[in-house]
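J.: Next input, structure requested:
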Amino acid sequence: MMKRIVSNALFNTSNGLFATRRRGKRHVVVLSQFYRPEPHKFPPGVAAAVAEAGHRVSVVTGYPNRPGGKLYSGYRQRFRFSEVIDGIVVHRVPLVVNHSRKALERVANFLTFSMSALSVTPAVLDADVVYAYATPATAAIPAQIWHKLFGIPYVLHVQDLWPESVTDSGMLGTGPVNRVAAAMLRFWLDRLYGNAAGLIAISPGMQRLLVERGYREDRCAVVYNWAAEHAITVKSGDSFSNNGLRLLYAGNLGRMQDLETVISAARRFDENTDFQLDIAGGGLLEDDLRAAAAGSSNTRFLGKLSLEDVGKRYLEADFQLVTLKDIPIFRTTVPSKLQSSLAAGVPVITTVQGDVADLITQYDAGIVAEPENAESLAQAFKTALNMSPTQRARMGANAQRLYAEKMSHASSTSKIVAMLDGVASRSAPRKTLEANASYAPTSHHDSGVKA
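T.: Okay, the predicted model is just below:
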């Protein structure tokens, strides 16, 4: 269970004292727009790993509202609110709650968090290093300012490569506004990335792009994302279908996932009673996709499922689908559903080119098809349909080996902790205002949220 401690304590600037940075036990600030109880596993995973390494951790985040775009029950937005979750102090700051596709509303959501986070500055002045979860990239603005004003080094965890994640999303259209935004973002990103003491890329392709754009290779490391391992049960090798094919797609039903192509390819098997496609999740295109699959005898929509329920579906699937549209930036992307499938020992059928296709091919952990090509994807389905249970089980074992060797929680978080420790060690000693002791939680209650 997550323990919450609630406070409305105000800053007491009279307690501010000058102090040199400590050696040994460090203060690491985790800066992220998202945190528990929201279902974002990476910032909490890093915070827990840093704490387990013996360092002090504090979190600066917004009020929980994702994925539904509504403030969670039990929370009321206000400044200077702190709680303790799993032994870690979490400072929350207000933001415009919104998950719209409208550009201005999304920008307001991003920037209000960035500006509000600066109100926590007195609580982070003694930080040795800031870990900034740069999704969205604007969430790292406070780290940029703290570095400029107080010399606190920061490490960026780059999940989505900007400006492409903005300009290629369609959020700003394709005209002059998009081009102006791209130019402005590049100007700012050059400084955000360039001044970072470390960059964490989620794939080799992303690392190459960052280096090609002029950022120092010795400061840029590849750390693959990991799965929600607590919700995953490994599929038994003898549980693959003897007859037919059971496919699962579990994830966002959005514009970038190319699910129109998936449904079109599955339509070619309508007369095959041994073919089953299950689609789990929700998103902007759910209604359109349901309409496209109307009348199909082999496609089912399961709606939104919990992590635990998705884990159960993995045990029934022969392959998981990992698909994206054919956009260059996606060649450096590793969708999170890939890690979940691999960890469960379920091979994949993927249309994601670049790093994902290379990994799947290298480990023989699935089948690669061309993106936005229903004929190619249908051929991949046919290949999978004709495979024996033994062949599928071998691919499943390869998938699990790939995850264990490159993507496990323990492996990835240990790399991040080592990077943060290295950055803090290399940074020159500095004089800072001691973090305000009065910015602290004071009372307890149990959130009832599962860790």
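J.: From here on, just use CA atoms for contacts and neighbour counts.
T.: Fine.
J.: Confirm for me that residue 66 is in contact with residue 38.
T.: Yes - Residue 66 lies in contact with residue 38 (CA atoms under 8 Å); the separation is 5.9 Å.
J.: of these two, who's got more company?
T.: Neighbour totals were compared for residue 66 and residue 38, and residue 66 leads with 18 against 14 (other CA atoms under 10 Å).
J.: Give me the three-state assignment for the more buried one.
T.: Under DSSP: H, G, I helix; E, B strand; the rest coil, residue 66 falls in the coil class.
J.: ok, how many other residues are close to the residue nearest to residue 165 when sequence neighbours are not counted?
T.: What sits nearest to residue 165 in space, not counting adjacent residues and going by CA to CA, 6 or more residues apart in numbering, is residue 329, at 7.9 Å. Residues near residue 329, counting by other CA under 10 Å, number 18.
J.: same question, the one 5 residues further on
T.: The burial metric for residue 334, expressed as a neighbour count using other CA under 10 Å, is 24.
J.: Which element, helix or strand, includes the nearest residue to it once chain neighbours are set aside?
T.: In space, not counting the residues next to it along the chain, residue 334 is nearest to residue 356; the distance is 6.1 Å by CA to CA, 6+ apart. According to DSSP states H and E, residue 356 maps onto helix 355-363.
J.: here's the other one to compare against:
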Amino acid sequence: MRILAIYRHYWPDTTPYARILRLILERQRERGAEVCAYSGQPSYNGNQVGRQQWVETVGGVEIRRLAMFPEKKHWRVVRAINSLYFLLRAVAHATLRRRYDLVIANSHPPVAIGVALRLIRWLTGAQTILHVQDIHPEGLLEIGDLDNGAIYRMALAIERANRRGANALVTLSSDMADSLLAQGAGPDQIAIINNCPIASSPESGDARLPDCLTDRSATRFLFAGNLGRFQHLDPLIDAAHRLGERDDWRLIFMGSGAARLELEERAAGLIGERVFFLDQQSPEVAAAAMASCDYSVVSLAPGVRRYAFPSKTMTCLRAGSPLAVVVEPDSDLARIVAEHQLGLVSLGHQAEDIVEMLSEAIDRRHEFTANERLRIARTAEQLYGTERMLKEWDSLVDKIASRALDSSARAHTPPEHRAAA
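T.: Presented below is the predicted three-dimensional model:
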């Protein structure tokens, strides 16, 4: 089988998905497939990895990189041009230069990547997998980044066609799967395969941790990840203000994102004393921070659980970190945390609900001993381990290959024989 993966930020770029996709592709190469990753030069968030070879083979996977314009996060026009150019070249590669049996793509950029997959399938007959990490445009409507107007309705119509046109839709939770079904995806299309934890060595980052993460005199809550609207972190800051009378806690934000400046302004009076903001760190430093802190905070805006699942959850758990979760109590994530005793879940998204959870977490800090944190790490491996994820991808690829063979056989069978069968 010849497999192509289309993703702008393939390894050694620093997106979490870059590492996950590398695992998936190298596994398929080990199973005998010819595998190619079509990507760009490392560029995510000002990546300092440096320029890589334009064509190279790593782990048996051929990597082909495309030259694009330099860009920064706020250069929206340049980013849009680069995304469109990358997709056009990827389609040309998959239709004119080579032919593939299976094409895999992450759902970024939203809507446009699905159109590219449909075009490749229409022109070549290749099987396609759309790896739905976030569900858009519905998720953007949920958090208010899109209005329910003509642009949204057009994007939704195109994306529905994209989903129907894929052979498989891989998503991350039953909540997300239900949303895809509600928007017209077929049950036989959907596979729930959660991402594995990001592989890293916490010990290698330990020496670089700031004092706010190593001060064991206080209960340390760490939010490590994107500081965006999906995460709905304003109520967490409001809750921190209400905890101001206590001095036995610290709330640390590690990362960057569209909401960071607003959060810093909202935390005025607490920054440097109770609340701390750290820049985005390497996966190794982030893993060390998760292993050091008392709780890892995971938060999703109301309703977003239907369109996203915070994959950083697995990395937190792999580090042995108990969770402090702000999400609907009936969500997939809350159920897993409660069922496996992985931490605490807020009863709601309001500041008073979060204050109650944080206060309980501070009081119960002593319960999460070294042995308990080891149990949490082992549970994470059982639920979300790398081998578990790869075996599920193996099964999906085999299933799609089998369908393709059956379809090809029927196409080459004379009508009278098909009727007799």
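J.: Do you know the score for how well these two fit?
T.: The TM-score (TM-score structural alignment, normalised by the length of structure 2) is 0.83; 391 aligned residues with a CA RMSD of 2.9 Å.
J.: distance of residue 349 of structure 2 from residue 257 of structure 2?
T.: 20 Å (CA to CA, to the nearest Å).
J.: So which of the two has more stuff around it?
T.: More crowded of residue 349 of structure 2 and residue 257, by other CA under 10 Å: residue 349, with 21 against 13.
J.: Next one: the aligned residue in structure 2 for residue 306 of structure 1 relative to residue 106 of structure 2, how far apart?
T.: Under the alignment (TM-score structural alignment), residue 306 of structure 1 maps onto residue 282 of structure 2. Here residue 282 of structure 2 is placed at a distance of 22 Å from residue 106 of structure 2 (CA to CA).
J.: and what of residue 173 of structure 2?
T.: Residue 173 of structure 2 is 16 Å from residue 106 of structure 2, by CA to CA.
J.: equivalent range in structure 2 for stretch 263-270 of structure 1?
T.: Going by TM-score structural alignment: stretch 263-270 of structure 1 matches residues 237-244.
J.: contact partners of that stretch?
T.: 251, 263, 266, 267, 270, 274, 275, 351, 352, 354, 355 (CA atoms under 8 Å, 6 or more residues apart in numbering).
J.: Which of these fall within strands?
T.: Those of the contacts of stretch 237-244 of structure 2 mapping onto strands are 251, 275, per DSSP state E.
J.: What's the local residue count around the residue nearest to residue 334 of structure 1?
T.: Neighbourhood size, residue 356 of structure 1 [other CA under 10 Å]: 23.
J.: Identify the residue of structure 2 aligned to it.
T.: In structure 2, residue 356 of structure 1 lands on residue 333 (TM-score structural alignment).
J.: count of residues packed around the equivalent of residue 357 of structure 2 over in structure 1?
T.: Using TM-score structural alignment, the equivalent of residue 357 of structure 2 in structure 1 is residue 380. If you count neighbours by other CA under 10 Å, residue 380 of structure 1 ends up with 21.
J.: go on, residue 176 of structure 2?
T.: A count of neighbours around residue 176 of structure 2, defined by other CA under 10 Å, yields 24.
J.: hang on, isn't it packed against residue 305?
T.: Yes - at 7.1 Å, residue 176 of structure 2 counts as touching residue 305 under the criterion of CA under 8 Å.
J.: coming back round to it: what about the match of residue 306 of structure 1, distance to residue 201 of structure 2?
T.: 11 Å.
J.: Give me the more crowded residue out of those two.
T.: Between residue 282 of structure 2 and residue 201, counted using other CA under 10 Å, the more crowded position is residue 201 (15 against 12).
J.: Next, the contact list for the more buried one, please.
T.: Shown in contact with residue 201 of structure 2 (CA under 8 Å, 6+ apart): 284, 287, 288.
J.: Helices of the stretch 201-350 of structure 2, start to end?
T.: For the stretch 201-350 of structure 2, the helices defined by DSSP state H, counting those that start in this stretch occupy 202-205, 211-214, 234-242, 260-266, 283-292, 312-318, 332-339.
J.: With distance to residue 181 of structure 2 added, can I get these in a markdown table?
T.: Shown next, in a markdown table, are the helices of the stretch 201-350 of structure 2 (distance: least, CA to CA, whole Å):
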| stretch | distance to residue 181 of structure 2 |
| --- | --- |
| helix 202-205 | 39 |
| helix 211-214 | 42 |
| helix 234-242 | 31 |
| helix 260-266 | 34 |
| helix 283-292 | 34 |
| helix 312-318 | 24 |
| helix 332-339 | 16 |
